[in-house]
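Asker: sequence unknown, structure follows:
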């Protein structure tokens, strides 16, 4: 198995509900020397295109529709000749940033195959209605976008988010995975399922 995981960090702003925040985003490139997927399309296209190189991009997978995760999705799609995928439950967020731009509804897909390995697509709403996580069992890898971070759930204090829903998603779909699964997040450091699982009741008690 030659599949590997590469990270590109880009910087820009996240805007919602009238506020703007400076953020660094993780963009994950997963695949082998021939085929890859790009997970999220944050802020600047050039470093992502450079990291992809001459490899074929099967899809640009947007973990959710917040602007900092889809900033350059249409530009990447054109430059890399790759389709964009997004869960339709986040269409209202997509239309705010890229009105009328096309994408392939991710909710029509439950599994992709990449470099001979399976990519299971898990609908994990809460941070946003259409948030998804990607599980690659053969790599022991889970890409969670803004659903689960090192230290707890993603933020749920803004429009279209819900704390009880994100807890259900994490408990029912993510913490059931093997403890050794590495969690590759949308921002910040990686963690593991085993490291986060014991804190579930503390997250519920604190309410965020």
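Answerer: Yep, that arrived. These figures come from a predicted structure and were not determined experimentally.

Asker: rest of the way, CA atoms for contacts and neighbours
Answerer: Fine.

Asker: three-state assignment of residue 167?
Answerer: When classified by DSSP: H, G, I helix; E, B strand; the rest coil, residue 167 comes out as helix.

Asker: so who does it touch?
Answerer: By Cα atoms under 8 Å, 6 or more residues apart in numbering, the contact set of residue 167 is 126, 153, 204.

Asker: count of residues packed around the closest residue to residue 199 other than its chain neighbours?
Answerer: Leaving aside its sequence neighbours, residue 199 sits nearest to residue 152 (Cα to Cα, 6 or more residues apart in numbering; 7.7 Å). Using other Cα atoms under 10 Å, residue 152 is surrounded by 18 other residues.

Asker: and residue 56, how far is that from residue 104?
Answerer: To residue 104, residue 56 is 18 Å away according to Cα to Cα, to the nearest Å.

Asker: would TSV of the contacts of residue 167 with distance to residue 92, secondary structure and neighbour count be doable?
Answerer: Listed next are these as TSV, based on distance: Cα to Cα, whole Å; DSSP: H, G, I helix; E, B strand; the rest coil; neighbours: other Cα atoms under 10 Å:
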residue	distance to residue 92	secondary structure	neighbour count
126	15	coil	26
153	22	strand	23
204	28	helix	14
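
Asker: one more structure, for comparison:
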């Protein structure tokens, strides 16, 4: 089956097989429709979960007997970590999050952040590497994760910082919007090619090339 990136809560996951990494996307919670991404290194079997957002039973079943090395929480908002405590208790996975959001995540979930990260840090998925991109604005410690596939195009997990059609919500805070769109433009669009596929925290995926022409319009509208 061809990967499309379109998933719905209660529906089947969508699976993408890269040369060295398998990406499984699933949507949870009918109200919020959060995306969770299970990444598996094809050579070692190590697995990393991006956002234990909700429905811990489903996520633990998805992880299966292979175990879970790490859970990355892309930012501190409640809808992205509701299943964190139960997933970590079941798997013993280490917790990674952006340094400015780490304390809030622990306060909200009761789960310590084992490894606070920032721009330039990396997260291992077996023999594969995810580069951390700090994208402040939606929250102070929001992060994206970049996998530069040696056999193909880049893949970027953006949390709620970038969606098809715009950057993440900054809740009317003009300074936060300017910071977010500046960082998305300089750290993502100026750095990565058009064929970069990105995976957001809600909804369908897109490519940077599909969104790039709209950047001036996003900046002009202010959201």
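Answerer: Yep, that arrived. Every value quoted in this text rests on a predicted model; they were computed, and no experiment measured them.

Asker: TM-score for this pair?
Answerer: Superposed pair, TM-score by TM-score structural alignment, normalised by the length of structure 1: 0.88. Supporting alignment: 197 aligned residues with a Cα RMSD of 1.9 Å.

Asker: quick one on the thing from earlier: counterpart of the residue nearest to residue 199 of structure 1 in structure 2?
Answerer: Alignment note (TM-score structural alignment): residue 152 of structure 1 maps to residue 166 of structure 2.

Asker: dump the residue contacts of that match.
Answerer: 215, 218, 223.

Asker: hey, where'd the helices end up in structure 2?
Answerer: 56-63, 84-91, 99-109, 174-184, 208-211, 215-221 (DSSP state H).

Asker: apart from its neighbours in sequence, what residue is nearest residue 174 of structure 2?
Answerer: Going by Cα to Cα, 6+ apart, residue 174 of structure 2 has residue 222 as its nearest residue, at 7.4 Å.

Asker: can you report how many residues lie near whichever residue in structure 1 pairs up with the one you found?
Answerer: Residue correspondence to structure 1 (TM-score structural alignment): residue 222 of structure 2 is matched to residue 207. Neighbourhood size, residue 207 of structure 1 [other Cα under 10 Å]: 12.

Asker: with residue 154 of structure 1 as the reference, measure out to residue 207 of structure 1.
Answerer: 12 Å.

Asker: strands along structure 1, start to end?
Answerer: 4-16, 19-31, 35-39, 56-61, 84-86, 104-105, 111-114, 117-123, 132-136, 141-145, 148-149, 152-153, 182-185, 191-192 (DSSP state E).

Asker: quick one: buried residues of the second one?
Answerer: Looking back up the chat, that one is strand 19-31 of structure 1. Within strand 19-31 of structure 1, the residues scored as buried using 16 or more other Cα atoms under 10 Å are 23, 24, 25, 26, 27, 28, 29, 30, 31.

Asker: what is it packed up against?
Answerer: Here strand 19-31 of structure 1 touches strand 4-16, strand 35-39, helix 46-52, going by 3 or more Cα pairs under 8 Å, 6 or more residues apart in numbering; DSSP states H and E.

Asker: out of the ones you listed, flag the one nearest residue 88 of structure 1.
Answerer: strand 35-39 (16.7 Å; Cα to Cα).

Asker: most remote residue from structure 2's center?
Answerer: In structure 2, counting by Cα atoms, centre = their mean, residue 220 sits farthest out from the average C-alpha position, at 26.2 Å.

Asker: distance of residue 7 of structure 1 relative to residue 153 of structure 1?
Answerer: Applying Cα to Cα to residue 7 of structure 1 and residue 153 of structure 1 gives a distance of 21 Å.

Asker: what does residue 166 of structure 1 give?
Answerer: When distance is defined by Cα to Cα, residue 166 of structure 1 is 7 Å away from residue 153 of structure 1.

Asker: same question for residue 171 of structure 1.
Answerer: Counting by Cα to Cα - residue 171 of structure 1 and residue 153 of structure 1 are separated by 11 Å.

Asker: swap in residue 6 of structure 1?
Answerer: For residue 6 of structure 1, the distance to residue 153 of structure 1 - Cα to Cα - is 23 Å.

Asker: residue 50 of structure 1 matches what in structure 2?
Answerer: Under the alignment (TM-score structural alignment), residue 50 of structure 1 maps onto residue 61 of structure 2.
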